[in-house]
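Trainee: Sequence and predicted structure are below.
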Amino acid sequence: MDLVVTSMGSVFEDIVGSSEADGFISLVGLAVGDKIQAEYLNAKGTSQLDRAEMVDALLDMRRRIGSTSYVLEDSAQRIVLGNNRCPFGDLAKKFPSLCMLTANVCGHLAAESQGYARVDLPETIAAGASECRVVIDLDPETVGHGRRYHRRARA
């Protein structure tokens, strides 16, 4: 799976550039997020994860793809995850748009659980930091940077 994702990211960045690759990888992240969300909901036998289950799902998902994520902050307004091992290895330094894949999965899971999420990656291994920081703001009134996610309407 990692080989497919990293190859896909590198091909898109080479052909259309980093910005456009981010958009495509965002769509892939949404599709992956849907599948992961469904797995966790089925395992719990519920239609929505509560806050603690959502945090557990975020950590488990990131562990499954090969990162070593841990909670740096967990408050009513935000969750901050740290990670000191990139699941994409050195390829992320060459193709930083791959960071959008895990960011979008985190945003999707958090928004579906909590109604809203904004995800920012202020530090990434891909950009040369020693670890990644994934900031997930849960309050839409909080000022900050990042990509916004909203719970989708249910039928």
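Mentor: That came through fine. Residues are numbered from 1 along each chain as shown.
Trainee: C-alpha from now on. contacts and neighbour counts both.
Mentor: Will do.
Trainee: Count the residues that sit near the residue nearest to C106 when sequence neighbours are not counted.
Mentor: What sits nearest to C106 in space, not counting adjacent residues and going by C-alpha to C-alpha, 6 or more residues apart in numbering, is L58, at 6.3 Å. By other C-alpha atoms under 10 Å, 24 other residues sit near L58.
Trainee: Secondary structure element holding L58?
Mentor: helix 51-64 (DSSP states H and E).
Trainee: helices or strands next to that helix in the packing?
Mentor: In terms of contacts (3 or more C-alpha pairs under 8 Å, 6 or more residues apart in numbering; DSSP states H and E), helix 51-64 is packed against strand 69-74, helix 99-114.
Trainee: Of those, which is nearest V28?
Mentor: Closest to V28 of the helices and strands packed on helix 51-64 is helix 99-114 (C-alpha to C-alpha; 7.0 Å).
Trainee: Can you name the next helix or strand after the closest one?
Mentor: strand 116-123.
Trainee: In that following strand, which of the residues would be classed as buried?
Mentor: Y116, A117, R118, V119, D120, L121, E123 (16 or more other C-alpha atoms under 10 Å).
Trainee: Repeat that for stretch 34-46.
Mentor: Residues of stretch 34-46 classed as buried: I36, Q37, A38, Y40 (neighbour count, 16+ other C-alpha under 10 Å).
Trainee: Okay, one more to line up with it:
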Amino acid sequence: MEANLFKELNLPLDRDIFLRNLLRELSGTLEEVIGKEEASGFISIVGQHIGEWINDEYKNTLKTDSLSFEQICNTLVDLKQRINGDFYIISADKDKIVLGNRSCPFGDKVIDRSSLCMMTSNVFGTITAENNGYAKVALHETIATGKPECRIVVHLTNNEISDEDQGREYFKS
């Protein structure tokens, strides 16, 4: 029967590829219809909700009401690794966490879709602010804009350095 032939076809099509293409086309359509800034705003809302959900999952699993500084750092890296990102800590101190990333969870579907970076900004910002009280996330370099790696700074305190850095601020709800 011909159906058996189709099961053996070597097509680059599975749920992961389908969903990444869906997100790419959705973000691209939003960027074209309403503009990149407005598209980023819509994706930010989704990112905030996802950040709240992920934060609750980690706190519940770790059986804590609030993540410590070390747990925040580990959560940001771990969550991205679980979704096929390659994030790592470059440096971390009382004022900021600097992260790098060698592989975007969206894969090549993120190229020229910088609005998708609002997922990272809002997930990182929401998790950090909910546990630290404040966060400012600056996306210094992104794979979406053609860089080979991402460089993300998560400011933990509102000070002169964070004031000078362009990014989005997040506060505990």
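Mentor: Yep, it's here. Since this is a predicted model, take the numbers as computed values, not measurements.
Trainee: TM-score, when you put one on top of the other?
Mentor: Superposed pair, TM-score by TM-score structural alignment, normalised by the length of the first structure: 0.92. Supporting alignment: 152 aligned residues with a C-alpha RMSD of 1.3 Å.
Trainee: Mind reading off the mean deviation between the helix holding L58 of the first structure and the second structure?
Mentor: Taken over the aligned residues, the distance from helix 51-64 of the first structure to the second structure averages 0.9 Å (mean C-alpha distance after the TM-score superposition for the first structure).
Trainee: L81 of the first structure -> the second structure?
Mentor: Aligned by TM-score structural alignment, L81 of the first structure pairs with L99 of the second structure.
Trainee: tell me the contacts of the most centrally placed residue in the first structure?
Mentor: Most central in the first structure under C-alpha atoms, centre = their mean is A103, positioned 2.4 Å from the mean C-alpha point. Residues in contact with A103 of the first structure (C-alpha atoms under 8 Å, 6 or more residues apart in numbering) are G29, V119, D120, L121, V134.
Trainee: In CSV, list the residues you listed along with distance to F12 of the first structure.
Mentor: Listed next are the contacts of A103 of the first structure as CSV, based on distance: C-alpha to C-alpha, whole Å:
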residue, distance to F12 of the first structure
G29, 15
V119, 23
D120, 22
L121, 21
V134, 24
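Trainee: and which of the residues you listed is nearest Y149 of the first structure?
Mentor: Comparing the contacts of A103 of the first structure against Y149 of the first structure with C-alpha to C-alpha places V119 closest, at 8.1 Å.
Trainee: In the second structure, what residue corresponds to the closest one?
Mentor: Using TM-score structural alignment, the equivalent of V119 of the first structure in the second structure is V137.
Trainee: so how far is R15 of the second structure from that match?
Mentor: To R15 of the second structure, V137 of the second structure is 30 Å away according to C-alpha to C-alpha, to the nearest Å.
Trainee: S114 of the second structure now?
Mentor: To R15 of the second structure, S114 of the second structure is 23 Å away according to C-alpha to C-alpha.
Trainee: now do K36 of the second structure
Mentor: From K36 of the second structure to R15 of the second structure the distance is 27 Å (C-alpha to C-alpha).
Trainee: higher neighbour count, these two?
Mentor: K36 (19 against 8).
Trainee: Skipping adjacent residues, who's closest to the counterpart of the more buried one in the first structure in space?
Mentor: Alignment note: K36 of the second structure maps to S18 in the first structure; criterion TM-score structural alignment. If the residues on either side of it in the chain are set aside, S18 of the first structure comes closest to S97, at 6.2 Å by C-alpha to C-alpha, 6+ apart.
Trainee: Pull up the gap between the counterpart of the residue nearest to C106 of the first structure in the second structure and H155 of the second structure, please.
Mentor: L58 of the first structure maps onto L76 in the second structure, with residues paired by TM-score structural alignment. Remark: distance between L76 of the second structure and H155 of the second structure (C-alpha to C-alpha) = 13 Å.
Trainee: Check E25 of the second structure too.
Mentor: Counting by C-alpha to C-alpha - E25 of the second structure and H155 of the second structure are separated by 31 Å.
Trainee: thought H150 of the first structure was touching N104?
Mentor: No - look at H150 of the first structure against N104 with C-alpha atoms under 8 Å: they stay out of range, at 11.7 Å.
Trainee: of those two, who's got more company?
Mentor: N104 (25 against 18).
Trainee: Name the nearest residue to the more buried one, sequence neighbours excluded.
Mentor: G29 (5.1 Å).
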